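Asker: coords please:
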Amino acid sequence: MLSIIDKYILKRYLITFGVMILLFIPIGIMAHLAEQIGKMQANEAPLDEILVYFGNFTIYIGSLLFPIFLFLSIIFFTSKLASNTEIVAILSSGVSYNRFLRPYLIGASIIALMMFIMGMFIVPTASKGFNEFKFKYLKKGNQDRVTNNVFTQLNKTDFIYVSSFDPARQIGYNFTYERFNADNELDFKISAANIRWIEKDTIYRLTSYEKRRLVNDTALVDTKRRLDTLFTFDIGDLTPVSYVAETKNIFQLNRFIADQRQKGASNINTYVLVKYKRWALPISAFILTIIAVAVASVKRRGGMGVNLAFGIVVAFIFIFFDKVFGTLAEQAGFSPLLAVIIPNLLFGILAFVLLQKAKR
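Answerer: Next up, the predicted model:
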């Protein structure tokens, strides 16, 4: 059962966090609107789509900044408690430091649960709307597409590859289509200088077409300058959207990752990283809460300003580590699981050290 002190601290915890969001999210919306309004007008974005976009923008950006808002809000109100000597009074009454932490951990549990539900189910829908509007009206030229070294396994036997793809012209270069038999031996290989999707005829056009088949250890080669044909794959298989993992809820994402693994997708780490980050986000709420309390509960000569400055530095370092390890996982083959664990582990150790120091 919560005591009066628990209710007092928990109330301050949640109210300060809510006020922090209500203060800074509108500022972010106005700054973004001022920056992008020219592009929206130039590309004739409808007003109803703009309104929906900023609703999605609020959820999308807010979810990214939740840990930072949480961290700074705890430092803010805990520093006020310390400067008013309220923490000294609480601890002097016989309340242990661990007991003093309880309402903070309860508050962190509430925020973590909210972050979990939003990250798994609400933010993906907002992310889809946010990114679709952005690449439709704010970033022209199909910049949302993965266009280099696209390799896809269509099923157990068929593989396709293009060295580069131009989504605007619907052309892929250095196209290869390989099919293997049940014995994992090459059945045939189709190659072409380029492959183009002809939408009005719903066909694919291959230039410098060549097909090689093995019959009784003899290679049969069929070549054509140009060939119009049909394939079972969709043009979308050659132009995967770069943000596709962000738009799927946790169940859809699990199925999508399993499907991409089966296809041998080259950028599978990007999708797996998104999944692990969703699970790690609620954990960061507890780590940042402990760090913030340990730093702000000690009354300092510089007061709240020193604590907030320290908090901002720690927040930027946390973001830096998160981005660095995330980039390593996406581009250097680093384990996505370790890319998520290492920043939280390092700051978990920092939280433990600062907590022990604060207790003393």
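Asker: from here on, contacts and neighbour counts on C-alpha atoms
Answerer: OK.
Asker: Please, where are all the helices along the stretch 251-360 of the chain?
Answerer: Ranges of helices in the stretch 251-360 of the chain, per DSSP state H, counting those that start in this stretch, are 268-296, 304-331, 336-359.
Asker: for comparison, sequence B:
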Amino acid sequence: MMLLTRYIIRRLTATSFYALLAFLALYSFFDIVSEAGDIGKGSYNGLKMMQYVVMQMPAHAYELMPLVVLIGGLIALSQLASGSELTVMKTSGMSTKQLISILLQFGLIFAVLTAVLGEWAAPSLSRSAENLKATAVNGKISTGSQGLWLKERNNIINVREMLPDHTLLGVKIWAHNVDFQLAETVEADSAVLNNEGWQLKNARHSLLDGNGVKTETQAVEQWSIELQRNLLDVLLVRPEQMSVTALTTYIGHLKDNHQQTKTYEIAWWRKLMYPIAAMIMALVALAFTPQNNRRGNMGLKLFGGICLGLAFHFTGRLFGFTSQLYNVPPVIAAILPTVLFGILGVYLIRKQEKR
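Answerer: Below you'll find the model as predicted:
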């Protein structure tokens, strides 16, 4: 049985990776078409565009993982069925429960991969990709491990991080005089963007003159700055691109400031459920696997399974929007699509067994 288990998992994994590569190639083509219009802006050239596209691949892979498991599972199981291998396995003593156990092991492999991509690889590389592009297109800003650096008039500014509500964290400003000699440094815990500039909170000033350094602190201070707001968007990460750890921290920040958290709570629950969705899709693949090798039956089943996978891919987003409109609890909005598809898979498998 161990030999059969390894054989089936190997076939399932191989076809799933082929499906993933095909989808990534398609998504990368769309990214290249979208980015081609920005080539020539600043130092953004073809090589940097390709770097940007490659660094976005982990985020695409994360989004596609349940769909890839479904399509890869459908293709592999259909190939086994068309070659009568599934029939031979069942007549040799393999039960449906054992086949389901093998599929869950296969789904677990991709569930772990999904968790790794969603928690570490995708958020980090997506942010690095945006930093790369922003630095190339906008010559007066630079990004790195310490956040965003920019020059505005005689000021050099460093912003460590920007929260999704456009609150800036870790703001440092070095102000120079007309001879570009350092005249003042300002360090603020946070800043809020408004029409007049930045509203600094807990701003600590160090004034330099011929007699030494004078320090003072302002609880709230308005800092006038002429800077396009979209230049700072390079620091902004959408909820879907945030890790569970980052979402947890930000939800706590919003609650402390008595702000709405539903959008981020939905994203948090979806992050937890997404690896489980990969395992559920493995069961759905079995449910849509043809039980005989008739070509018409096989093509119809494959088409139906792929359509179902695409439906799952977009249903999660739809539930997120509708939950905000109709005040549905975030946990229900996030887990309901996965639960419904899981129930559908179990129902169809039981229906097949009764035939």
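Asker: one step back: looking at the helices of the stretch 251-360 of the first structure, which is nearest to Phe116 of the first structure?
Answerer: Ranking these by proximity to Phe116 of the first structure (CA to CA) places helix 268-296 first, at 5.9 Å.
Asker: what about that closest one, distance to the chain center?
Answerer: 12 Å (CA atoms, centre = their mean, to the nearest Å).
Asker: Which elements pack onto it?
Answerer: helix 47-83, helix 97-117, helix 250-263, helix 304-331, helix 336-359 (3 or more CA pairs under 8 Å, 6 or more residues apart in numbering; DSSP states H and E).
Asker: Compute the first-to-last residue distance for stretch 167-183 of the second structure.
Answerer: Terminal residues of stretch 167-183 of the second structure lie 26 Å apart, using CA to CA, to the nearest Å.
Asker: got a list of contacts for that stretch?
Answerer: With CA atoms under 8 Å, 6 or more residues apart in numbering as the test, stretch 167-183 of the second structure has contacts from 154-163, 184-193, 207-209.
Asker: Narrow those to those in strands?
Answerer: With strands taken from DSSP state E, the overlap with the contacts of stretch 167-183 of the second structure comprises 155-162, 184-193, 207-209.
Asker: Pull out the buried residues from the residues you listed.
Answerer: Listed as buried from these are 155-162, 184-188, 190-193, 207; burial here means 16 or more other CA atoms under 10 Å.
Asker: Mean neighbour count, the helices and strands packed on helix 268-296 of the first structure: which tops it?
Answerer: helix 47-83 (a mean of 20; mean count of other CA atoms under 10 Å).
Asker: Relative to Arg213 of the first structure, which of the helices and strands packed on helix 268-296 of the first structure is closest?
Answerer: Taking these one by one with CA to CA, helix 250-263 is closest: 22.9 Å.
Asker: With the second structure overlaid, how far apart is the closest one on average?
Answerer: When the second structure is overlaid, helix 250-263 of the first structure sits 1.6 Å from its aligned residues on average, using mean CA distance after the TM-score superposition for the first structure.
Asker: Remind me what that helix packs against, helices and strands.
Answerer: On a contact count with 3+ CA pairs under 8 Å, 6+ apart, helix 250-263 of the first structure meets strand 148-153, helix 268-296.
Asker: The ones you listed into TSV, with extra columns for distance to Met20 of the first structure and mean neighbour count?
Answerer: Putting these into TSV (distance: least, CA to CA, whole Å; neighbours: other CA atoms under 10 Å) gives the following:
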stretch	distance to Met20 of the first structure	mean neighbour count
strand 148-153	42	19
helix 268-296	15	22
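Asker: Relative to Arg261 of the first structure, which of these is closest?
Answerer: helix 268-296 (6.8 Å).
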